[in-house]
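Peer 1: Predicted model follows, preceded by the sequence.
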Amino acid sequence: MRKSLQSPRSAVTALLVVASLALAGCSGDDDASAEPETVETTHLDGTVEEVEVPEEPQTWPLTGLEVPDDGSAETRHPVIVTKMDNTPSSSPQMGLSHADLVVEELVEGGITRLAAFFYSDIPGTVGPVRSMRASDIGIVTPVRASIVTSGAANITLSRINGAGITHYGEGYKGFFRESSRSAPYNLMADLKEVASTIKQKMSRPEDYLPWGTADDLPKGPKAASIDADFGNHTTTWQYADGRYHNTNSYAPEDDQFPADTVLVLRVQVGDAGYRDPAGYPVPETKLVGQGAAVLFHAGRAVRGTWSKNNLTSPIKLSTKKGDLTVPAGRVWIELVPAADGDVTWTK
C-alpha cells in the first residue's frame, strides 16, 4: 500500500484509505504534456488529498546513471555519435570528456578510430571528425544514433543509407575547418550547433549495455594495467583513483574520457571490399554473433562472453554462471580483433 502525504493535524492519527486511482495519460501516448500519475487519499477528518505518485528513477541509456530530476536534462535530440581520428595527427582530440560512451574500432593499416557517443551532455567543439566505416552500422543502430562524420567511401555510404542511419557532414551547420591543423585532420564540429538543427522530441533509446552495479560482478583477478592490441596500435589503460586512465590518449589531460569501466570484446573482422587511398584494404568489424569478453572494473578483470543477435540488437554479456551486467557509469569499449589482436593485463 502506498503511503500518502498527511496534513500536520492528521500526521499521527490519520489512516490512509485509498479512495481512487487516477492514471493520467492512460491512452499510452508518450507526449510530454501527459499529466503525472496521482492517487486520491482520504483522511479520517474527511479531507481528500491528491498525491502525485513518484516516477521510477529514469536512467541514461548510454551510462545507466540516473537522469537528474532538476529539469536540466536535455533529450530532444537523438544520440549523436562523432567519428574521431585516433592517431598522433589528431592531437589534441577535443570533446571526449563529455562523451557518455566510446567505442574504439579497427580501421585500415592496423590503427583505430573512435565512435564517441554523446547524449546526456552535448558539448561544443569535438574532433577531429573523420569518415565512417561499415562497421559503424552495428555500433550505432542499437540506439538509433545519428553520425557526425567527414563522409565515407561510396560503397560505405550506400550501406549506411540502406541501414537508415542519419549522418551529418561538412556543409551542415556546426562544421568548420580549424586553421591550426592540417587536412584531413582539421575538420571539427560544434555539436551544440549540429544538435540545434535536428532538435526534436525523441523517445528514449534502449540501453546500450545491460546495466547493473559493482556488487553484481563476480570477483575477478586484479588488473590495474591493460593493453588492447589492434595490430599497429595498442591502447593502454591504468587504473588509479577509482577510474581507468588512457595513458597514451591524444586528448589533453583535462579533456580525456573518464572511464569507469573498460569492456573488451573480441570480434571477427572481414574485408569491407575496397581499399583506402593509401592502398590498404579496409577492414570491417563484425559486431554480430558472439565472442570472448573481458570486463575491467575497479581494478579487476571479469571474463565472459558477448553476444549480439543482429546489427540492431543490443549487446548481451554472460559468464558461465549467468548474465553479466556492467556497473552504471562511463564505459570505453574496445573491439579487439579476435584473430590478429590481443588483450593483456597485469596487477
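Peer 2: On my side now, so go ahead.

Peer 1: Going by C-alpha atoms from here, please, whenever you check contacts or count neighbours.
Peer 2: OK.

Peer 1: Give me the next element, helix or strand, following the top strand by length along the chain.
Peer 2: As assigned by DSSP state E, the longest strand anywhere in the chain is strand 261-275. Later in the chain than strand 261-275, the nearest helix or strand by DSSP states H and E is strand 281-286.

Peer 1: What is the next helix or strand after that next one packed up against?
Peer 2: Counting by DSSP H and E, the next helix or strand C-terminal to strand 281-286 is strand 289-297. Strand 289-297 sits against strand 261-275, strand 300-308, with contacts defined as 3 or more C-alpha pairs under 8 Å, 6 or more residues apart in numbering; DSSP states H and E.

Peer 1: Next one for the comparison:
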Amino acid sequence: MSAQSDNTDGVATVGIRHRARTSRATLTAAGLAASLSVSLTAGCSHHGPDDNRAPQHTATPAAPPAPAPSATVAGSPLAVKIDNVPEARPQAGLDAADVVYTEQVEGGLSRLMAVYATRLPQSVGPVRSARESDLELLRQFHRPTLAFSGAQHKLLPLIDRTPLRAESVAADPAAYFRVAGKAAPHNLYVHPAKLLPSAPGRAALTTGFSYGPAPSGGTPTSSRTVRYPAARFAFTWSAEQHRWQVAMDGTPTVTADGVRVAPATVVVQYVRIRDSRYHDVLGNHTPYTETVGSGKAEVLRDGRSFSASWSRPTATDGTTFTAADGGRMNFADGQVWVVFAPAP
C-alpha cells in the first residue's frame, strides 16, 4: 500500500448513535435510558468505507448514569479524528487545536487526533473513523466529546462503555457536512459549535503537560523528521515565528484557510505499537498505540531538542515528562504536537 492510497478503513466501518445521548440543555443523569446504536456499514472502496452508506441497527447495553451537562460538556474538550492522506489535505481547523496527536494506522499510514479546549474553529476535518487505541488516549480527559465518522462494528460496544460522548455523523448528522471538491470519504467535516456550546477552557486539558521556562541544556536543532512506514512528519524551526513549521509527506502543512501549521512544542514520544484485535478486510491488523506506561521522549522547543522521559501510570492519568536532569520538562506556551513513534 502506498502513501497515496487510503484503504485504512477496509474494515466494516459503521457510525454509532450514542446509547443515551445527553441533551445539551435539558437532559440530566436521572433521565438517561438505553437507546439503540445505529450503525452505518460502508462499502469497501479504494478510499475506505467512512461514507456511512448502508444503515443497520445494533442493540447496545444500557448506559450508566452520566454527570449533569455542565460536567460532560462545559468542562470537557472536543477531540476530532482527522484524515491525513494527501487526498484529505489541506485540513481545516488544525491550527486552532491545543494538542494534535499523530498515530500510525493500517498500511503504515497516519491519522491525527486534534483536541480543542481553548477555542473552537468554524470547522474541522476531514473527519474519519475511530480506532481502539483512541479510547485509551482519551481516558486522560473528563468525558471528552469524540467527533468521528464511524467505527468497526466490533469496536462499537467498547466505545459504548468508554466514558466519553460519542458524536459520530450517525449520532448527530446536523453537526456534519460534506464539502465540494473532495471525493468521499475525504470530504466529511464537523462544526464544533454544534457539538459544544463553547470552548471549555484550558482547565479541560488534563494531559499532565507542564508549561513554563525551558530546562537548561538541549541541543540546537533546525529540523526533525519522524517516519512511519508510509508517512512522514517533518518539523522545521522558524526563528521568525518562534514555532516549528510542520510538513507532512514532504509538503508544507497549511490549513484550508492557507494558515501554516506551526506548533510551539513538538514531542516525539516513543511508545509500543502492536497489533490490535481488529483488522481490515485484507487481513491487515489495526495498529494499537500504547499510551499508558513509560518510555523515552524527545521534546522540541525554542529551536532546541531535549532528551526526556514520559510516564502515564494509568489510563485516567495525564502524561508527565521529565527532563534529563530529573527536573520537570516544561513545554512552550502554545500548540503541542505529540508524535507517537515506535520505540526502538
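Peer 2: On my side now, so go ahead. Because the structure is a prediction, the values reported are computed rather than measured.

Peer 1: quick revisit: report the angle between the axes of the longest strand of structure 1 and strand 300-308?
Peer 2: 40 degrees (axes from the mean of the first three to the mean of the last three C-alpha atoms, to 10 degrees).

Peer 1: buried set for strand 261-275 of structure 1?
Peer 2: Going by neighbour count (16 or more other C-alpha atoms under 10 Å), the buried part of strand 261-275 of structure 1 is 261-269, 272.

Peer 1: Run a quick neighbour tally on Tyr56 of structure 2.
Peer 2: To be clear, residue 56 of structure 2 is Gln; Tyr isn't right here. Look at Gln56 of structure 2: counted by other C-alpha atoms under 10 Å, it has 12 neighbours.

Peer 1: Just give the nearest non-adjacent residue to it, would you?
Peer 2: Among residues not flanking Gln56 of structure 2 along the chain, Ser39 sits closest, at 5.3 Å (C-alpha to C-alpha, 6 or more residues apart in numbering).

Peer 1: which part of structure 2 lines up with the longest strand of structure 1?
Peer 2: Under TM-score structural alignment, the match for strand 261-275 of structure 1 in structure 2 covers residues 265-279.

Peer 1: again with stretch 120-137 of structure 1
Peer 2: Counting by TM-score structural alignment, stretch 120-137 of structure 1 sits on residues 118-135 of structure 2.

Peer 1: re earlier: to which residue of structure 1 is the residue nearest to Gln56 of structure 2 aligned?
Peer 2: Using TM-score structural alignment, Ser39 of structure 2 pairs with nothing in structure 1.

Peer 1: Asn330 of structure 2 now?
Peer 2: For Asn330 of structure 2, the aligned position in structure 1 is occupied by Thr325, per TM-score structural alignment.

Peer 1: wait, that match sits on Ile315?
Peer 2: No. Judged on C-alpha atoms under 8 Å, Thr325 of structure 1 makes no contact with Ile315 at a distance of 10.5 Å.

Peer 1: can you list residues touching both of these two?
Peer 2: 209-210 (C-alpha atoms under 8 Å, 6 or more residues apart in numbering).

Peer 1: quick one, what contacts the residue nearest the centre of structure 2?
Peer 2: Residue closest to the average C-alpha location in structure 2 (C-alpha atoms, centre = their mean): Met113, at 1.4 Å. Shown in contact with Met113 of structure 2 (C-alpha under 8 Å, 6+ apart): 79-82, 100-103.

Peer 1: Quick one: end-to-end length of the match of strand 261-275 of structure 1, please.
Peer 2: 33 Å (C-alpha to C-alpha, to the nearest Å).

Peer 1: What range does stretch 57-66 of structure 2 cover in structure 1?
Peer 2: Using TM-score structural alignment, stretch 57-66 of structure 2 pairs with nothing in structure 1.

Peer 1: mind checking how far the residue nearest to Gln56 of structure 2 is from Gln122 of structure 2?
Peer 2: Taken as C-alpha to C-alpha, the span from Ser39 of structure 2 to Gln122 of structure 2 is 27 Å.

Peer 1: neighbour count winner among those two?
Peer 2: Ser39 (27 against 13).

Peer 1: ok, that one to Tyr176 of structure 2 distance?
Peer 2: Counting by C-alpha to C-alpha, the gap from Ser39 of structure 2 to Tyr176 of structure 2 is 16 Å.
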